[in-house]
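> Provided below are the primary sequence and the corresponding predicted coordinates.
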Amino acid sequence: MAKIESRKKQNPKLQQSELSDGRASLYLEYYLGRTETPVLDENGQQVYYTTGAMAGKPKYQIKHSRKKENLNLYIWLHPRSQQERVQNKNTLALAEKIRFEREQTFLEDREGYRLRKEMDEDFMEFCKEFIKMPSLTKYTRITLKHGLQKFMDFLAATPRYALYKNNLKMTQLTVDMIAAYVEYLKENGTGDGPKIYFRMFKRMVTAAVDKDLIKKNPCRGFVLKNDNMTLQKEILLPEEIQQLVATHFEGERTEIHRAFIFGLYTGIRWCDTVSLTHANVDF
C-alpha cells in the first residue's frame, strides 16, 4: 500500500486522503500555532483548577489552528503494475518538491505568524471597517450598523459573554455564542427585526470567513424565521385609507398629508421619503 512519509518537524506536512476509486489525494497541512481562550462559568467568571498540580491556576481552552492546501495530485493506494508504481514515485517526488518550496516560503514570509495575527484581530473592528465599504448602499450600511449594535448589546447583556463586549477575537466567535445570540434575538424582538439583525450579522461573519480570518463559519445551520401565525405589521384596510385621504383639519400641513399618502401607495419608508429630491424622479 502506498503511504507517504511525513516528518514531525516539517511544516507544512505532506498528507493523503483516501478516495473511493482506489487512489489517494495529496494535500499539505500547515500548522499555524494555537490560541488560548479562558474557560468561564455561567456568570462570566474565570474558572480555576481545584485539584492536581494545576490547582489554583486558571483554566484555558487550547485550540490548535491548521490550514490545508489541496495539491490536485493523486497516487494509487495499491499499485498493481510497474507503470502505477513509477507513477506513484514521480507524483510523490513532485509533491515533496512542492512541499519543500512551500516550507521555504512559509519560513521566509512567516506566513503562519501573519495568519495567526489576522485571526486574533478584533471582530468588532473588522465589522466596522466592513460597513464602511463604498460598494455598500446607504441602506445596507445603516442596517449592518444596527445588526452589529444588536450583537454588542447581546454580549453586554449576557454574563457569560460580557467579558468580550469590548474586544472579541475572531477565534472567540464560537457556535455556542451564536446559539445564545439566536435565543437572545428571539426573546428580545418581534416581527422582522430579529431575522434582519441576524441576516446582517451573518453577512459580516461570512465576510470574515471569506478572508480566512475565521476558519469555519459558526453561523452555519442557524436560521431565524418569522412566526407565520402572527401578523407582523398592522395593515390599514382600503376603506380606512380612503377615510384618511379624505380627512382634513384646520392648520394641517399639506406636505405631510401628501407624503403620508405617497407612502401608503408606494410602500416607501418615511426616512427615505424625506430625502427624496427631483433628481430621484425617473421621468
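Cool, the structure landed. Numbering: from 1, shown residues only.

> make it CA atoms for all contacts and neighbour counts henceforth
Will do.

> for the helix or strand Arg203 falls within, packing partners?
In this structure, Arg203 sits in helix 193-210 according to DSSP states H and E. Contact partners of helix 193-210 among helices and strands, from 3 or more C-alpha pairs under 8 Å, 6 or more residues apart in numbering; DSSP states H and E: helix 123-131, helix 138-157, helix 175-187.

> wait, which of those helices is closest to Arg253?
Closest to Arg253 of those is helix 138-157 (C-alpha to C-alpha; 28.0 Å).

> can you give me the neighbour number for the closest residue to Arg34 other than its chain neighbours?
Spatially, and ignoring its direct neighbours in sequence, Arg34 is nearest to His64 (4.2 Å; C-alpha to C-alpha, 6 or more residues apart in numbering). As a burial measure, His64 scores 10 neighbours (other C-alpha atoms under 10 Å).

> show me what contacts the residue nearest to the spatial centre of the chain?
The residue lying closest to the centre of the chain (C-alpha atoms, centre = their mean) is Val205, at 2.1 Å. Taking C-alpha atoms under 8 Å, 6 or more residues apart in numbering as the contact definition, Val205 lies against Asn217, Cys219.

> same thing with the one 4 residues further on?
The neighbourhood of Val209, defined by C-alpha under 8 Å, 6+ apart, consists of Lys215, Lys216, Asn217.

> just the buried residues of stretch 23-38, please?
Within stretch 23-38, the residues that count as buried by 16 or more other C-alpha atoms under 10 Å are Arg23, Ala24, Ser25, Leu26, Tyr27, Leu28, Glu29, Tyr30, Tyr31, Leu32, Thr35, Pro38.

> tell me which helix or strand the second one sits in.
The reference is to Ala24. Element membership of Ala24, judged by DSSP H and E, is strand 23-38.

> show me what the helix or strand just after that strand is packed up against.
For strand 23-38, the succeeding helix or strand toward the C-terminus, using DSSP H and E, is strand 60-76. Judged by 3+ C-alpha pairs under 8 Å, 6+ apart, strand 60-76 is in contact with strand 23-38, helix 82-109.

> adding another structure so you can compare the two:
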Amino acid sequence: MRILLKEKKISNEKASLYIEYYKGYTKTEEGKIKHNRQMETLKLYVWLNPKTTGQKLENKEARRLAEDIYSIRKSEELTGKFGMVNPHKGKVRVIDYFNSLKEKRSGYLSNYGVWVTTKRYIDQYFHKSLTFSELTPELIEGFKKFLDVEATTKYGTALKHGSKYSYFNRFRTLVKAAYEEGYVTDVRLLKIKSFDEKEAKREYLTLPELQLLAATECKYPVLKRAFLFSCMTGLRWSDVHKLKWQEVRDEDGLCRIIFTQQKTDNTEYLYISKQARELLGERSAISDRVFVGLQYSSAITTELLRWSMKAGITKHVTFHTSRHTAATLLLAHGADLYTVMKSLGHRDIRTTQIYAKILDEKLKEAANLLPTLNIEL
C-alpha cells in the first residue's frame, strides 16, 4: 500500500489537502483496470495563488499540519494499523513469542504449568520455524482440531474437555497479544472461537464419608493429616505442601494462618478450627514446613485412592477433592456465599456459586427420599 499526500482544486481560489491510500488494482472480467483508492479528507485548505502575507501564512500552516498528519499515517502503516505487518515483527517466530508470554507467568505455579503444557502441544503441531507472517486462520483451526481429536496426555489418554479449553485459550491469548502489538494484522485470527466451556464435575465428600475416612488407617499419616486439614480449611495442595510454621499464628486461644496463595499470589488471612489446628501437630522452627515428608508423587496419589476405597468410598478422590469438600460443608452448615468465597480465596463469587448449585441439586434429590404415605382424605 502507498500513502500519498495530495491536494484537489475545489474552487478557482482554493484547494483541499487530503491523504490517498492506494491499495493497488484489480482487473474486471472485461479486462478493465479498477484502482483501489481510499481518501482521508483533512479539512485543511490552501490558496492556489496566495497574494497577501496572511494567505501565505495560512498556506504554510495548513501544509505543516498536513505533513504532520501524513507522517503519523506513515508511522501507523509501519506498525500494522492498515493491514501491513512490520517486516521485522512479521519475521518473529511464533514459538519465541509464546515463550516470552509463558515466562511472564513463571511466578504463578499452577497457571505456568498450563502454559508449559500448551507449549508441548504447540511444538507437536506447528513447525518450529513458523513466523507470524505465516500464521493463518486455517493453521489455528487446525491446531484446535489437533487438540480435539489427536492430542493425548503424557499417559496416552485423550484430552479432557476442560484441558482442550485451557490449552487453546492460551494460544488465543498469544494471538490477541500479537495483534495488539502489531505482529499480526489479520483480524480473522481473533475471530476463531474457542471450545465451549463446560462446567467441570466437582467431586466432594459428604460429612459421613469424611467421618469414615477419618476413622480409616492410611499408609502415610502425613497424607491423612494434610488431606483432612484441607477438608477443614479449603487450602489447595500447593498451599498445604509449602505451609511453614511462620505462617501459623496461635493468638488468644484461636489459630490463624497468614499465607500467600501459590495460585493467585494474594495474601490470605484464614482462621481455622481447633480440630484443624490439632492436625498441624506440635510447633517447630518457624522456617520448618508443617507437613514434613509430604511430597507429590504417584505413590501418594495411589495411596489416597487406596485409603478412600478402604474406607468404603467409591468416588474418584484426588487431593483437590478436599477443597471441594470444604466448600460444600461450609455452605451445608450455614455459611453464606461471601464467607465461603473469602475462606477459599476466590476472586469471583460466581466460582463459589457453583458449590451452592451442587447443594441445590442434592436438595432436589433428597426431596424424593421420603417414603410414600397411604393417605386417605
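Sure, I can see it. The structure displayed is predicted, hence computed values, not measured ones.

> drop the TM-score for these two in here.
The pair, once superposed, lands on a TM-score of 0.55 when counted by TM-score structural alignment, normalised by the length of structure 1; 199 aligned residues with a C-alpha RMSD of 4.3 Å.

> one step back: make JSON lines out of the helices and strands packed on helix 193-210 of structure 1 and add distance to Ala259 of structure 1.
Formatted as JSON lines, these follow (distance: least, C-alpha to C-alpha, whole Å):
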{"stretch": "helix 123-131", "distance to Ala259 of structure 1": "30"}
{"stretch": "helix 138-157", "distance to Ala259 of structure 1": "20"}
{"stretch": "helix 175-187", "distance to Ala259 of structure 1": "33"}
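
> make CSV out of those helices and add distance to Lys8 of structure 1 and mean neighbour count.
Compiled in CSV, these are given as follows (distance: least, C-alpha to C-alpha, whole Å; neighbours: other C-alpha atoms under 10 Å):
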stretch, distance to Lys8 of structure 1, mean neighbour count
helix 123-131, 33, 17
helix 138-157, 41, 17
helix 175-187, 31, 16
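
> rewinding a little: what is the equivalent residue in structure 2 for the residue nearest to the centre of structure 1?
Val205 of structure 1 maps onto Val175 in structure 2, with residues paired by TM-score structural alignment.

> now its match: how far from Lys191 of structure 2?
10 Å (C-alpha to C-alpha, to the nearest Å).

> Lys224 of structure 2 too?
Distance, Lys224 of structure 2 to Lys191 of structure 2, using C-alpha to C-alpha: 48 Å.

> more crowded one of the two?
Lys224 (20 against 11).

> state whether the more buried one and Thr216 are indeed in contact, as I suppose.
No - because the distance of 9.3 Å does not satisfy C-alpha atoms under 8 Å, Lys224 of structure 2 is recorded as not touching Thr216.

> who's in contact with the host helix or strand of Gly112 of structure 1?
Gly112 of structure 1 is part of helix 111-119, with elements assigned from DSSP H and E. Outside of helix 111-119 of structure 1, the residues within contact range by C-alpha under 8 Å, 6+ apart are Tyr30, Tyr31, Leu32, Gly33, Thr105, Phe106, Lys169, Met170, Thr171, Asp212, Leu213, Ile214.

> in contact with the second one, which residues?
It refers to Tyr31 of structure 1. Tyr31 of structure 1 neighbours (C-alpha under 8 Å, 6+ apart): Asn11, Pro12, His64, Ser65, Arg66, Lys67, Gly112.

> could you redo these as TSV and give each row distance to Asn90 of structure 1?
Formatted as TSV, the contacts of Tyr31 of structure 1 follow (distance: C-alpha to C-alpha, whole Å):
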residue	distance to Asn90 of structure 1
Asn11	22
Pro12	20
His64	33
Ser65	31
Arg66	27
Lys67	25
Gly112	29
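
> now those residues: which count as buried?
For these, buried by 16+ other C-alpha under 10 Å: Asn11, Pro12, Ser65, Gly112.

> so where does the counterpart of the second one in structure 2 fall, helix or strand?
Just to be clear, that refers to Pro12 of structure 1. Under the alignment (TM-score structural alignment), Pro12 of structure 1 pairs with Ile3 of structure 2. Using DSSP H and E, Ile3 of structure 2 sits in strand 2-9.

> tell me what that strand is packed against?
Counting contacts by 3+ C-alpha pairs under 8 Å, 6+ apart, strand 2-9 of structure 2 is packed against strand 14-27, helix 53-78.

> if we use 10 Å, what do you get?
Counting contacts by 3 or more C-alpha pairs under 10 Å, 6 or more residues apart in numbering; DSSP states H and E, strand 2-9 of structure 2 is packed against strand 14-27, strand 33-47, helix 53-78.

> what residues are shared contacts of Val175 and Lys191 of structure 2?
Jointly contacting Val175 of structure 2 and Lys191 under the rule C-alpha atoms under 10 Å, 6 or more residues apart in numbering is no residue at all.

> tell me how far the residue nearest to the match of Pro12 of structure 1 when sequence neighbours are not counted lies from Thr352 of structure 2.
Leaving aside its sequence neighbours, Ile3 of structure 2 sits nearest to Tyr21 (C-alpha to C-alpha, 6+ apart; 4.8 Å). Distance of Tyr21 of structure 2 to Thr352 of structure 2, computed by C-alpha to C-alpha: 53 Å.

> next: Ala62 of structure 2.
From Ala62 of structure 2 to Thr352 of structure 2 the distance is 61 Å (C-alpha to C-alpha).

> next one: Lys219 of structure 2
Taken as C-alpha to C-alpha, the span from Lys219 of structure 2 to Thr352 of structure 2 is 33 Å.

> so which of these two has more stuff around it?
Thr352 (22 against 13).

> name the SS class of that one, please.
Three-state assignment for Thr352 of structure 2 (DSSP: H, G, I helix; E, B strand; the rest coil): helix.

> residue in structure 1 matching it?
For Thr352 of structure 2, the aligned position in structure 1 is a gap, per TM-score structural alignment.
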